[in-house]
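Novice: how would this look folded up:
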Amino acid sequence: MSVHLENVCKTFRLQGASKTIAHNITLDIPQGRSIALLGRNGTGKSSLLQMIAGAIQPDSGEIVSQGSVSWPVGFQGSFHRDLTGAQNAKFLARVYGVETRELLDFVADFAELGAHFHQPVRTYSSGMRSRLGFACSMGIHFDVYLVDEVTAVGDAAFKRKSEALFMNRLQSSGALFVSHSMPSIRRVCDAGAVLENGRLQFFDDVEEAINRHERNMLVR
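Specialist: Coordinates of the predicted model:
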């Protein structure tokens, strides 16, 4: 099970200006590997995750998924704002074909939302929405997880709990992991890919990827 990107290109155009976030990107995300996706703010990391998830279409190239791929965990547009957290979880259970009661029980316990679980998502804080999204995604066993900064949410105990669960899922799944926390990346990831000026460079060693990213950050 894996995700394969082949010559993927994407340019956004707004008010006469254009920004290329993907230029002939080719990448494999095999099951069982966690790849750090590194890059400056605004390089297009979140957009790349949304392309892999199918929420944004590339201008050209191909993205082929063999197995199930999560939505971008941490992406705030994942839920219907007028439904409660519980109703959103029920909807996801139906979409992904998992047992509804099982997912509801898992999310209610893990997300620690209390009575808010039965309130509309539009009343949630950003952190609450992220915790709901993380719990829903971890409650569904995907072959590849797309994770965008979500383990940074919550207090220290919740962060530890989230990271431990994520590491457990990685025993049988692959991941593309976006984070600005190098300690988190070192704990979670075993490889890295650096996005710069629309080009993605893969490193089999996560330390090499971090070193390249940090050198890029020194160049204005």
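Novice: rest of the way, CA atoms for contacts and neighbours
Specialist: Fine.
Novice: any idea how far Thr123 is from the residue nearest the centre of the chain?
Specialist: Closest to where the C-alpha atoms of the chain average out (CA atoms, centre = their mean) is Val147, at 2.1 Å. According to CA to CA, to the nearest Å, Val147 stands 23 Å off from Thr123.
Novice: tell me which element the residue nearest to the centre of the chain falls in.
Specialist: With elements delineated by DSSP states H and E, Val147 resides in strand 144-148, which encompasses its position.
Novice: please give me the structure for this one as well, since I'd like to look at both together:
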Amino acid sequence: MTGRQSTILAPNDDAIVVRDLVKEFHTDIGVRRVLNGISFRVGRGERLAVLGRNGAGKSTLIQILSGVQVATSGTIDRGLTMSWPLALSGGFQGELTGFDNVRFIARIYDVPFKETYEFVSDFSEIGRQLHTPFKYYSNGMRMRLAFALSLAIDFECFLIDEVILVGDHRFQEKCHREIFEKRADRAMILAIHDGTIVRERCTAALVMKDGKGKVFTDLVAAVNTYATL
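Specialist: Below you'll find the predicted structure:
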């Protein structure tokens, strides 16, 4: 399985283009190559599923795309503004209230605070808890706040690492509508295990094994290949 497609992936101002991405870690038993020549392109309105078993390199890829880690080699052309991974709450300040965290993020991304807060408050459905310190939130509340704030910023490409459904069934349907229907014109990169979502919602899939990857446009073939890994 190979992901080397750099010869056909030219820079594009309207897409995320990844070429020959390599990530190595130095360990006590030598160098471990976690990503080995990953290449793909995601344009506006396209949704790329990232499939692979545990240890395939999916999370490392998502972390590099989000800027949490740095690649050993290869390039990423970010022709679209990219979100942090949806529902990622690690960047929030625990001593600040949800309200103050929203205000801080709105200032960083230079978006109107009032409209951002109103969206987050309505979508997260955590009520008065927005005015209590974030460190006292349950995991579910943290994910709802992070998910809502991710959607409140007008990103052109959404990065999703496993978690796209938060809360009860009603809230999960709400998340689906916001992501897949109201933002159908946005690009998305989804590290995911659900074959149904891949077949019904995605336009291509990157199937990964042992750090290598292959891009499929035939989604049934991609899911079947993933099932045999």
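Novice: Quick one: map the residue nearest to the centre of the first structure onto the second structure.
Specialist: Matched by TM-score structural alignment, Val147 of the first structure corresponds to Ile160 in the second structure.
Novice: ok, back up a step: the strand holding Val147 of the first structure vs the second structure, average distance?
Specialist: Here the mean offset of strand 144-148 of the first structure against the second structure after fitting is 0.7 Å, by mean CA distance after the TM-score superposition for the first structure.
Novice: so how far is that strand off the chain centroid?
Specialist: 3 Å (CA atoms, centre = their mean, to the nearest Å).
Novice: ok, the match of Val147 of the first structure - contacts?
Specialist: With contact taken as CA atoms under 8 Å, 6 or more residues apart in numbering, Ile160 of the second structure is in contact with Pro85, Leu86, Met188, Ile189, Leu190, Ala191.
Novice: now do Ala191 of the second structure
Specialist: Ala49, Val50, Leu51, Lys58, Ser59, Ile62, Ile160, Asp161, Glu162.
Novice: could you redo the last one with a cut-off of 10 Å?
Specialist: 48-52, 58-59, 61-62, 85, 159-164, 205-206 (CA atoms under 10 Å, 6 or more residues apart in numbering).
Novice: Return the subset of those residues lying in helices.
Specialist: Using DSSP state H, the subset of the contacts of Ala191 of the second structure located in helices is Lys58, Ser59, Leu61, Ile62.
Novice: distance of the equivalent of Met82 of the second structure over in the first structure from Gln15 of the first structure?
Specialist: Counting by TM-score structural alignment, Met82 of the second structure corresponds to Val69 in the first structure. Taking CA to CA as the measure, Val69 of the first structure and Gln15 of the first structure are separated by 33 Å.
Novice: Could you do Phe79 of the first structure as well?
Specialist: 29 Å.
Novice: who has more neighbours, the two?
Specialist: Phe79 (20 against 5; other CA atoms under 10 Å).
Novice: nearest residue to the more buried one other than its sequence neighbours?
Specialist: Of all residues not flanking Phe79 of the first structure in the chain, Asn88 sits nearest, at 6.4 Å (CA to CA, 6 or more residues apart in numbering).
Novice: Tell me which residues touch that neighbour, please.
Specialist: 78-82, 104, 117-118, 120-121, 132-133, 136.
Novice: So which of the residues you listed belong to strands?
Specialist: Assigned to strands by DSSP state E, none of the contacts of Asn88 of the first structure qualify.
Novice: Filter these down to just the ones in helices.
Specialist: Among these, the subset assigned to helices under DSSP H consists of Leu104, Leu132, Gly133, Cys136.
Novice: so which two of those are the farthest from each other?
Specialist: When these are compared pair by pair using CA to CA, the two farthest from each other are Leu104 and Gly133, 12.5 Å apart.
Novice: Please, where are all the strands along the second structure?
Specialist: For the second structure, applying DSSP E gives strands covering 15-27, 30-43, 47-51, 73-78, 157-161, 187-191, 204-209, 212-216.
Novice: now those in CSV, with distance to Ile126 of the second structure?
Specialist: Output for those, formatted as CSV (distance: least, CA to CA, whole Å):
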stretch, distance to Ile126 of the second structure
strand 15-27, 34
strand 30-43, 34
strand 47-51, 29
strand 73-78, 34
strand 157-161, 22
strand 187-191, 26
strand 204-209, 34
strand 212-216, 39
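Novice: Just say which of the ones you listed is most tucked in.
Specialist: strand 47-51 (a mean of 27; mean count of other CA atoms under 10 Å).
Novice: corresponding residue for Lys58 of the second structure in the first structure?
Specialist: Checking with TM-score structural alignment, Lys58 of the second structure has Lys45 as its match.
Novice: Sorry, wrong one. I was asking about Glu118 of the second structure.
Specialist: Glu118 of the second structure maps onto Asp105 in the first structure, with residues paired by TM-score structural alignment.
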